[in-house]
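Chemist: coordinates only, sequence not included:
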């Protein structure tokens, strides 16, 4: 049995260098583990990605290391919900998959994996499926975020390879952010960019339909019509060529296909007037942007999910690449296209063939490449054709052609488009295996077999970030329960399926060596990915391996920048211009419908299985909010803080309303993070259908879903503070978030006010202790609290008039060991005895600074700038992602003073 790291036991505190498990920035983290097992984290000042900085999520990593069942961990293998031994569980997985393959062939089984896996986990999964099962039905949730960039890079560059490095953010003269809210989704990179702006005058242009937090630091915001990015860049290509801003030597000697690409661009965006009309921008805005790009040599174009998550994402990537090829702005410092990854190891997964349409080590399915992988692995059954991409994979499960699926470190019952279809598919699938560190996920509830996987702090291996930097993720805590690394679980199943000779790994270093060796096997510079210099790395060297960029070829040095010699990974070594034509929006927008967009919030990550454990990360956006332009809200009878019903062809949702002129007219924005564990009424995957996918990448369109939006007017509202999580079942709205000591659930519904006897609306809610209660007949409601040994266990407030007390003081009581004098009597009133400051909604999550404390400090201290706020309260001095909101609070505080 693989034992993993030793638990802490006495002695001085130790420090372990590891890597953050969140976004693709790949920040280095120093974890300090005390003798009693306590953990604190700080940014690694020696890591090239972050140089010591961490965002709000990274800063709170220690808060998410909640042990055992309290942290929601899956601690033991289970079959049919019953605990079993590892031997029993592994044998059952191997038998089920082997029997299915014997009866229905290798294409009847599939893996669905994740950018949360380490590269070593990914490698073993890919080798087992494609090399020894003999099918390519392994796809990854990177299909939902990075597939369009992969396809665009391969068409234009000949390889899935980001050309530049983060240092280009600091040496560029102009940085264009396209569909990238860098300030919230990659805050550490945004801080590096803003520092360059302050020091060197770097100009920033944001191209985004929404006025995001990234606009705060920008010089220009182009609020174009959603889905018209390719029009803007096609027009830029036409303009640059017409005005003579072409690197003729580069195009002649190092690129191909310009005439065809220009012809397509001229048909799509012939002039500035056409671009302005189609993008819904002014001609002056377009002309100024084009002139700035034309006259600035060092331009970096950063793009992310606003480009990728579209049914024409690949073409938009190539429209961006085309402009860099025309001007020769690639392969040199401070210039080039730059795809910012969403997940910590999306790139590492692609290095080992995690996508269904690729083999390991950046190889495809040509006969030569299949033969090469077959010989290296000594695997006679290597898959010789692409497998099913994510959307088609779950459709095949629904149709019954895929009869067994193994899902690792991801939650497709929430994150996939048409999540209802995914749930139906898994519910009827003959065998569903889920490997996860979390016990109760939406997907896990549909599993026949659950396997406890190691989580961050226990896992050991490597990850690759957005600028191709490979970093070690090191374990510094013992495994929870019987959890084990994913590579180990896969290896054990492979051995039980009869493939033991090829899966003799005993450590992640064993896997890494083989991965490195394959990357160099018969490469000779023909493939971008090559870390052959590390094919012979020893265990001790692996333990101390410092971050490095690939390629790192045998006998050479790591290469931070690609294409410096102007040779690309195509057959003739030339970059490829790709003709791009903007396609119509995939779904018709009916009268009165709005265009629904989805995306990330500042302090949450994916489906909140980790960040949802940290109270300070839930305090900034405690409920799912639908952002609406004031005119759109008014036209629908919606107001700030009310509830809205969102209806699409795929499903319905309920969300709190946030009215803001940062949202474009005719559009709406809804965050992607909430699940059935946190609010059954607002799972974004249930609102987006899976009909529109990019024809080249298979990536679903997650940014442009027509939706009708109506008021939801509840007859009653309530909130519950409790030490144990509860999932209400009243059929209306509810949203749960972590608070210190427990959970806060906001509720609203229609019909009669629930009474205490209606136990079914709060299933499983059985608080300890004696109850005190108060019937609020004037407001048509009631209040009740449960106390045990002088400690608050839970309190429930229900009203028919919509008026409820503030939550901060009551939540503080839940975290306390006992009630203070006077607190018991004030409990059901919901108001603290005497004067007590209420923090209010958290603005700065890094230092837990709320809006009420900010306003008081601004007024009492006469603060006039964000810098003064930082000096007084520390707010905004860490990751900086709250700075735009601090400016808003400052502005409103002074406006109220003037009024």
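Modeler: Arrived safely. Fair warning: this is a prediction, and the values are worked out from it, not measured in the lab.

Chemist: going forward, measure contacts and count neighbours with C-alpha atoms only.
Modeler: Noted.

Chemist: so what's residue 637 up against?
Modeler: By C-alpha atoms under 8 Å, 6 or more residues apart in numbering, the contact set of residue 637 is 710, 711.

Chemist: here comes the other one, which I'd like you to weigh against the first:
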């Protein structure tokens, strides 16, 4: 069947919290086309590189297609009855707190709602937490302390109206590229100033008017200094302050802080404070650099204090804006997916709220105290307090801090269930039961983005094999555990109506989250729901909060929170002298279960790395392309060195995406200490301590293959290519027979071989062919292998007689490493165009080649390349 005539379906991108609308057109053969939705208010047709590559990630190659119990495929009836029996028996023997759910911002709101209802209302425990705890829990805590509820005051439209946007701990250009392009468009249209506050110089700094490279964890001291400047400069809004409590204590505490701990010069601090003070329309965007801290909640409140003191909140172009990392982190907050919350922003520890929810659900029991937050939950799994665990759409054996201990805890748990779309994750391999769930393009439901916009996610592909929606799996478990009537759902629309009705009760308690105006939607209206920003009631739809006060504490006033600088929990010292910052890459997502399937996303940065300053590299004897052993009190990793002054001396940065499936020695969260914020429970992922040393490999290897490889070296990193796979390898002890090793690596014992072996120099080049086509090629040397990788990855499956040269013939085009992932434009292509066409600007390159014209997140790299070409001395 030709799918070209099939209609487009409006849905939502499954990546970050921007919540971009997408238009999906199936091709009738299991694939589809994806483009940005021009009518969606979050993105107006723009997509980032990841969103643009969504169609490359929907294949069935790695899908889990049937339930598995103890490693064997079985039917749903057997699997779910087994799960229900084990959970019921565990609860009967050890009580409801002996079980736990660890869920994910990848769930749709309806899935999240059913999971929360089952655990808190019917199992009777609050032991349900989410990987959003690692993302935005500090923002939730800060909002609740200041506003009385977890309310995001502003909207994305504020970026269009602001005169100053301050980005705190946010690499917006890479982590939220569509919002970044919106900000750049506003700057072009109206001269918006941009300040970046980040210890590391990121791609976002390329367009900043000011970059404040403050010491890790010192944000509170900086914003306390801003608050005192606002006070001394007469910039406070006396009328607005009457809508608040606690300012006197907050300002007294702010004056007692010392901004010198930021490491910034007094002149830089004064320039920032003066700019913020004298610009009325200011938006402060903050993200993981603020939240992922042992003082994350205090950082949030230090920012909120400044906006409250000046009344710059809830008005066009003014206010704080927390941008989340996952597509439905906000939806999870709304349904009570965190261990310390009830649905609809009701409070678990408030007896009136608890009674209302229990009555609405007709629930047999309800916990009266918070459950275990993520870090404590896995500690409880490790020490045996939690004996039955269900993990849904997340990979904590990689993504949690002290990941090695978490992996061991899951492995030792009496009974572990994992629901996911694949069995090929570090966590899924530890499960007793695997349950196949539908993937994003097969799901029906809603998500909520970072500015409170609820959007539909719609199914355009059939569920493969026996895969089921998460809400259906959870509801069936509830029925099998004896709660038939409460979980007798027939559709996500029915769940949404129940949830919207409950929000009306929350509204009666004076809560912010109320979508009761949607509670009577028909199935047809739900199917056609267009993006809508909450609240949605008979009296109000969308808009901003707090322009005129109206907060959600009992007295209706906001609260200033007095906060003081606290250093990161882990202390550097002679044994661990470096501060480790972790984060995301432009083209990858979480633990790469989706993005690693896309060759063009993998091409930009196909190998794990660590950024370190040139002075530190020299002191440790580390050269460019060396491998670096990174050691912390909790784990060890091996990463490729990237020597750059983007990080400050004494600080290093490593991305968090690689796993046991893609690079076992690069599981960076195995090094991160499980230190948490005492208010939010969010781990400190930006400030652990490590030691560095050169990994003294006896051999290095690079390989390309047509089919999947099976590396076994001390270090290896595997990535997908357009023609197969590529791998970097290194080890202490080389194999005795490199040709035999190549046959094992490529699973081709009978293939014909061409080889160039030099035992004296420690080099080997082997290519294996079948029927004239290249199966795989292996290149080995005593130092990092010098071959043209981006040429070699194009050869598997072709004749490739000259593969052992490691480089193309002079007349063969070589685009070089991919720089623009959206359009697949390589570095060499750009260099050639600059040299032959006389291109002198990023815009000119975009016009000629398209590079940088889609999501724009590669524009800083294009600019740096241009600068190096026109001024090579400056790049030395």
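Modeler: Ah, there it is. Everything numeric in this text was worked out from a predicted model, so none of it was measured.

Chemist: how about the helices of the stretch 251-400 of structure 1, start to end?
Modeler: Listed in chain order, the helices of the stretch 251-400 of structure 1 (DSSP state H, counting those that start in this stretch) span 258-268, 272-279, 283-295, 305-308, 313-327, 346-351, 367-377, 390-399.

Chemist: ok, which of these comes nearest residue 474 of structure 1?
Modeler: helix 346-351 (15.8 Å; C-alpha to C-alpha).

Chemist: looking at structure 2, where would I find the counterpart of that closest one?
Modeler: Alignment of helix 346-351 of structure 1 against structure 2: residues 329-334, by TM-score structural alignment.

Chemist: mean per-residue distance, that stretch to structure 1?
Modeler: With mean C-alpha distance after the TM-score superposition for structure 1, stretch 329-334 of structure 2 departs from structure 1 by a mean of 0.5 Å once superposed.

Chemist: following element in sequence after the lengthiest helix in structure 1, please.
Modeler: Once structure 1 is assigned using DSSP state H, the helix that runs over the most residues is helix 86-104. Toward the C-terminus, helix 86-104 of structure 1 is succeeded by strand 109-113 as the next helix or strand (DSSP states H and E).

Chemist: next SSE downstream of that following strand?
Modeler: Scanning forward in sequence from strand 109-113 of structure 1 by DSSP H and E, the next helix or strand is helix 119-126.

Chemist: start and end residues in structure 2 for that following helix, please.
Modeler: By TM-score structural alignment, helix 119-126 of structure 1 lines up with residues 109-116 in structure 2.

Chemist: distance from the matching stretch to structure 1 after superposition?
Modeler: Relative to structure 1, stretch 109-116 of structure 2 is 0.4 Å off (mean C-alpha distance after the TM-score superposition for structure 1).

Chemist: mind listing what whichever residue in structure 1 pairs up with residue 378 of structure 2 touches?
Modeler: Superposed on structure 1 with TM-score structural alignment, residue 378 of structure 2 falls opposite residue 394. Residue 394 of structure 1 is in contact with 421, 422, 425, counting by C-alpha under 8 Å, 6+ apart.

Chemist: what about structure 2, which of these hold up?
Modeler: On the basis of both residues aligned by TM-score structural alignment, their matches' C-alpha atoms under 8 Å, what survives of the contacts of residue 394 of structure 1 in structure 2 is 422, 425.

Chemist: and which of the contacts of residue 394 of structure 1 is nearest residue 827 of structure 1?
Modeler: The nearest member of the contacts of residue 394 of structure 1 to residue 827 of structure 1, counting by C-alpha to C-alpha, is residue 422 at 44.4 Å.

Chemist: can you give me the buried ones in stretch 577-590 of structure 1?
Modeler: By neighbour count with 16 or more other C-alpha atoms under 10 Å, stretch 577-590 of structure 1 contains the buried residues 577, 578, 579, 580, 581, 582, 585, 586.

Chemist: what's the spacing between the second one and residue 700 of structure 1?
Modeler: Right, the one you point to is residue 578 of structure 1. 21 Å (C-alpha to C-alpha, to the nearest Å).

Chemist: got it, and the fifth one?
Modeler: For residue 581 of structure 1, the distance to residue 700 of structure 1 under the criterion C-alpha to C-alpha works out to 19 Å.

Chemist: need the contact list for residue 795 of structure 2.
Modeler: Contacts here follow C-alpha under 8 Å, 6+ apart; on that basis residue 795 of structure 2 touches 723, 774, 803.
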